[in-house]
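Peer 1: here's a sequence, model it:
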Amino acid sequence: MSRKVVVTGLGATTPIGGDVPTTWENALAGVSGITTIDEPWVTEYELPVSIAGRVAVAAVESGRLSKVESKRLDPSGQLALVAAREAWEDAGFSGKDAEEAEECDPLRTAVAFGTGIGGVWTLLDAWDTLREKGPRRMLPMTVPMLMPNSNAAAVSMNLKARGSAQTVVSACASSTEALDLALMLIRSGKADVVIAGGSEAAIHPMTIGAFAKMQALSTRNDDPAAASRPYDSGRDGFVMGEGGAALILESEEHAKARGARIYAELAGTGVSADAHHITAPDPAALGATRTLQEALADGGISPEQVVHVNAHATSTPVGDVPESLALREVFGDHTGSVAVSATKSMTGHLLGGAGALEAVLTVLALHHRKAPCTINLEDKDPQIDLDVVTDARDLPAGDIAAVSNSFGFGGHNAVAAFRSV
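Peer 2: Just a heads-up that it's a prediction; the model follows:
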C-alpha cells in the first residue's frame, strides 16, 4: 500500500520567532536570533563561548503552554508541545485533539518526533540536587522528564494520538529521520495523520563547554549576530540554537476529505550512514550524495525539478564543503539553477530540532515561492560552488521541488524532498 503524503499544518518556536508566521517573516528579512548568553554560569565556568540562539519567546509566554504543564516537562518537551499545538491548530482540525476532531481517528493518528540529546537540563539539575541536597529533594518526575521519548509522549498525550508515539535520536539528523518514519507510517496504511517534528533545548554550560572543547563552536563572542556564517571563508564553527518545530502530515485522501489546506507534498525521503567518523563527515560526501539521490528517487523527482535546497550548512570549516560536493554531484549542470539557503546563519543549530525547523522553512518556500536568506556571507569559500541566497528570492512558477538536508554526528544522513501542489 502506498499513499501520497501531504503537509497540512506547521508549528515552530525558534530563535527568530515564537510562531511560524514570525519565524518565516524574519527568515525572509535576514534577522539574526543569535545573542549573548546572559547567565551567571558563563563566567562561573569560564566558558570560552558565550553566544547562542535562544528561543525568541519562552514556552509559557507563547500562550500555548501553562505554568503547570511547564513544570512537568523538560525545556525540550515544552518547546515540542508548543510547536505541535501550533501545527495542529494550523491544520484546521475541528477539535483541540484527535479525540475531539470529527475528521480524525485517534487510533490512526501517530507521533514521530526527534531529539538529539533529550532532557539534558532535567538530568543535570537532578544530579546537582542529589549531590547538594540528597535524594529526598529530587523531583518525582525526574525520569519522565529526562527521557528522550518524553517529547513524543507529551505530544501524543496532549493531542490524543494513540496510533503510536515514536522517538528518533540520530543527533542532528533526528527530526528529518522522524519525517522519514512518518512518511512510512502513512504510506504503509498504519496511520492517516502523523504529528512529526523535533525539538532541542541544550543551551547548558555542560553542552556548550563540551562542544567548545571539540572546537566545534564559533568563538565570535564579540559579534553574536555575525557568528554563524555558513560558506564564508571566515567561518569558525556553529552556534548552538534551541527550539522546536512540527509538521502535520496526512494521506492526501484524508486531507482532501476534510477540505484541508495543503502546503506541499512530502514526496520522498532518504536516510544513510557514512560509517566514517563519529563527528566528521565523509570528506568525499558519499553518504550525503547517496541520501540525496535516494530522496529524489523515492519521490519520483528528477534533479532538474529541484529549484531550492535548505542546506544543513552548519558554518563549520569541515562540514560545509562536503555538503556542497554532494549537491554538485547530484545536480550536476543544474546546480547553478538551485537556490541554496543556509538558515542556520539566522537561527543557529537546533541540533535534533534543526531538520524539523528547516523542513518547515522548505515547505513555506515552496508554498510562497520564496527562498529565505543566508546572512553573514561576505567572502564565499572558493571551494563552495553554489548559488547561495543572500537576499530572499522568488522561486519559479509551475511544478517545482525542494529538499532539506540534515547530517549528524555518528555519520547520520537524512534528506526530505518536497513537491509543490
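
Peer 1: C-alpha from now on. contacts and neighbour counts both.
Peer 2: Will do.

Peer 1: any idea how many residues pack against the nearest residue to residue 146 once chain neighbours are set aside?
Peer 2: Nearest non-adjacent residue to residue 146, counting by CA to CA, 6 or more residues apart in numbering: residue 119, 4.0 Å away. Residues near residue 119, counting by other CA atoms under 10 Å, number 27.

Peer 1: in contact with residue 119, which residues?
Peer 2: Neighbouring residues of residue 119 by CA atoms under 8 Å, 6 or more residues apart in numbering: 74, 75, 76, 77, 145, 146, 147, 148, 201.

Peer 1: state the distance from the last one to residue 2.
Peer 2: As defined by CA to CA, to the nearest Å, residue 201 lies at a distance of 36 Å from residue 2.

Peer 1: who's more crowded, those two?
Peer 2: Shown here are residue 201 and residue 2; by other CA under 10 Å, residue 201 has more neighbours (30 against 11).

Peer 1: pretty sure the more buried one contacts residue 75?
Peer 2: Yes - assessed by CA atoms under 8 Å, residue 201 is found in contact with residue 75 at 5.8 Å.

Peer 1: what is in contact with these two at once?
Peer 2: With CA under 8 Å, 6+ apart as the test, residue 201 and residue 75 both reach 119, 121.

Peer 1: the nearest residue to residue 162 once chain neighbours are set aside: neighbour count?
Peer 2: Leaving aside its sequence neighbours, residue 162 sits nearest to residue 107 (CA to CA, 6+ apart; 4.8 Å). A count of nearby residues for residue 107, using other CA under 10 Å, gives 17.

Peer 1: here is the second sequence; please produce its structure so I can put it next to the first one:
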Amino acid sequence: MYRVVITGAGTINALGHDVPQTFEAFREGRCGIGPLDIRDVDRLAVKIGGQVRGYDEADHFNRQQISLYDRFTQFTLLAARQAMAQSGIEFSGELADRSGVVLGTSGGGLTTQDENYRAVYEEGKNRVHPFIVPKLMNNAATSHVSMEFNLRGPSFTVATACASSNHAMGMAFQMIRSGMARAMLTGGSESMLVFGGVKAWEGLRVMSKDACRPFSATRNGMVQGEGAGVFVFEEYEHAKARGANILAEVIGFSMSSDASDIVMPSKQGANRAIVGAMRDAQINPSEVGYINAHGTGTAANDKTESAAVADAFGSHADKLMMSSTKSMHGHLIGGTGAVELLACIMALKDGVIAPTIGYEEPDPECALDVVPNEAREADVDVVLSNAFAFGGLNAVLALRKVP
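Peer 2: Next comes the predicted model:
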C-alpha cells in the first residue's frame, strides 16, 4: 500500500479563477452567487446561480480549440494547467505510461447540447458541426487533459451525479495506493448554467430563488454553480524524491449506496460512507477536526447529513466543525466535490475553516457547529469531505495534514 499525496491544485469557479482567489473568498465568507447572465433567463423561475464571471474563452483558447472544447472542458483544462504548474511534475517515458486522468462530471457538454438543440428545433437547421459528439461527450475533458499532458495510463470519466468528483478522486487515490498508477490528475467539472440545465433542475422543485443557506432553519433550497477543480495526486515517495511541495495526504476513501430512493437521501447510507472512510484511513472519530459537508441547503439533505454525522461521531460530534461552501459557490453538481476539496486543503495547510454563509437561524435538527457566516482559525490534522448524490450514491474522502 503506497501513500498518496496532493502536490498540485487548480480551479475556476464563481469565487475565483484560481486557488488563491478562491481561498481569499473562503476566508472572507464572500458569496459568488448572483443573477444569471444566460440566454432566455427571463423564461426561468430561478434566476440566480454561482456563475463564473469575467471569463472569455478566447483569452485561453484558439478558434480550433473552441470548436472542440465545451465550457466544462475549458474549465477543466484551465484548472489542470494550474495544478500541473504548482506540482511541477512532468509526464514522459515510464511515468507517463503509469499515470492517468480520472475526472467527474454529471452533465458533460450541456452547453453544447443546449446550443445545438436550439439550432435544430428552434432555428430549424438540419445540420450541426461535425465535432458535436466529441465536444459534448462526458469523457471529453478527460481525453483532452490526457492529450495535453501526455498521460498514457488509466483514464476515464465518472458520472454519479453530485458525487462524481469524489468518486473520481477516490478512484485515483486507490489506483496510486495499490501501485496501479504513480500519479493521477483528478477532480471534476460542470457547466450546467444554460437554459435547459436550469429548467431541468427547476422541475425538481428543490431550487432556491434567493440564496443557498445550508443548515439554517430559513433555508429554502439549493443553488446551482459551475466550474472545475483539478488536483495532482502522487505517490508519496515519488513526490518526496523530486522535492515537490505537498499540500495534503489522502488517507481514506469509502463509497456506499442507499439502495432505497432515487432522490431522497438515506441517513444509513451516508453514515456507512462516513464510517467507511474513517475505517479505510485507520483513524478514530476523535481525530477528525473538520468535515466539508455536502450541505446543499435542502431540508432533506441537511437533516439527513446532520443525523448521519451525529451517529458516526457520537460524543465527538459536538467538537466537530462542519461547513458547506456551497453557500458561497453554489452546487457544482458533478464538479462540486472537487472545488470543495480546496476547503479541506485550506483547513489542513493554512489552519482556516471556510464558513457556511447565509446562516440565519439554528435548526434543532442540524445541531452541529456549522461555522456560521465567518471563517475560523483552527488547527486540524484530519478532515473529511462528504458527497451524497441523487440515486443514493455516496462518496467520502479523508485527508491528513503533512508536516
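
Peer 1: quick TM-score on the pair, please.
Peer 2: Once superposed, chain against chain, the TM-score is 0.96 (TM-score structural alignment, normalised by the length of the second structure); 400 aligned residues with a CA RMSD of 1.5 Å.

Peer 1: who's in contact with the counterpart of the residue nearest to residue 162 of the first structure in the second structure?
Peer 2: For residue 107 of the first structure, the aligned position in the second structure is residue 97, judged by TM-score structural alignment. For residue 97 of the second structure, the residues meeting the contact criterion (CA under 8 Å, 6+ apart) are 151, 152, 153.

Peer 1: okay, now the last one: neighbour count?
Peer 2: The burial metric for residue 153 of the second structure, expressed as a neighbour count using other CA under 10 Å, is 20.

Peer 1: and residue 311 of the first structure, what's its match in the second structure?
Peer 2: Using TM-score structural alignment, residue 311 of the first structure sits opposite residue 293 in the second structure.

Peer 1: is it true that that match touches residue 386?
Peer 2: Yes - using CA under 8 Å, residue 293 of the second structure is in contact with residue 386, at 5.3 Å.

Peer 1: stretch 200-211 of the first structure: how far from the chain's middle?
Peer 2: Taking CA atoms, centre = their mean, to the nearest Å, the mean C-alpha location of stretch 200-211 of the first structure is offset from the chain mean by 17 Å.

Peer 1: so it matches what in the second structure?
Peer 2: On the second structure, the counterpart of stretch 200-211 of the first structure by TM-score structural alignment is residues 190-201.

Peer 1: the nearest residue to residue 318 of the second structure once chain neighbours are set aside: how many residues sit nearby?
Peer 2: Distances taken as CA to CA, 6+ apart put residue 368 closest to residue 318 of the second structure, at 6.4 Å, once the chain neighbours are dropped. Neighbours of residue 368 of the second structure under the rule other CA under 10 Å: 21.

Peer 1: residue 325 of the first structure pairs with which position in the second structure?
Peer 2: Checking TM-score structural alignment: residue 325 of the first structure goes with residue 307.

Peer 1: surely that match is within a helix?
Peer 2: Yes - looking at residue 307 of the second structure with DSSP: H, G, I helix; E, B strand; the rest coil, it is inside a helix.

Peer 1: residue 251 of the first structure against residue 2, yeah?
Peer 2: No - using CA under 8 Å, residue 251 of the first structure is not in contact with residue 2; the gap is 9.7 Å.

Peer 1: now the common contact residues for the two.
Peer 2: residue 187.

Peer 1: circling back: how about the contacts made by the match of residue 311 of the first structure?
Peer 2: 305, 322, 323, 324, 385, 386, 387.

Peer 1: just residue 236 of the second structure next, same as before
Peer 2: 2, 3, 4, 5.

Peer 1: tell me which two in the residues you listed are the farthest apart.
Peer 2: Greatest spatial distance in these: 2 and 5, 9.9 Å, computed using CA to CA.

Peer 1: which one of the two has more residues nearby?
Peer 2: Under the criterion of other CA under 10 Å, the comparison of residue 2 of the second structure against residue 5 puts residue 5 first, with 30 against 16.

Peer 1: nearest residue to the aligned partner of that one in the first structure in space, please, no chain neighbours.
Peer 2: Counting by TM-score structural alignment, residue 5 of the second structure lines up with residue 6 in the first structure. Nearest residue to residue 6 of the first structure in three dimensions, chain neighbours excluded: residue 265, at 4.2 Å (CA to CA, 6+ apart).

Peer 1: checking that neighbour next. Helix, strand or coil?
Peer 2: strand.

Peer 1: burial count for it?
Peer 2: The burial count for residue 265 of the first structure: 24, using other CA under 10 Å.

Peer 1: quick one, what contacts it?
Peer 2: Applying CA under 8 Å, 6+ apart, the residues near residue 265 of the first structure are 4, 5, 6, 7, 418, 419, 420, 421.

Peer 1: could you pull up the contacting residues of the nearest residue to the fourth one once chain neighbours are set aside?
Peer 2: Excluding the flanking residues, the one nearest residue 7 of the first structure by CA to CA, 6+ apart is residue 249, at 4.7 Å. In this structure, residue 249 of the first structure makes contact with 5, 6, 7, 8, 9, 182, 193, 194, 195, 196, judged by CA under 8 Å, 6+ apart.

Peer 1: which contacts among those residues does the second structure share?
Peer 2: Contacts from the contacts of residue 249 of the first structure that recur in the second structure, judged by both residues aligned by TM-score structural alignment, their matches' CA atoms under 8 Å, are 5, 6, 7, 8, 9, 182, 193, 194, 195, 196.
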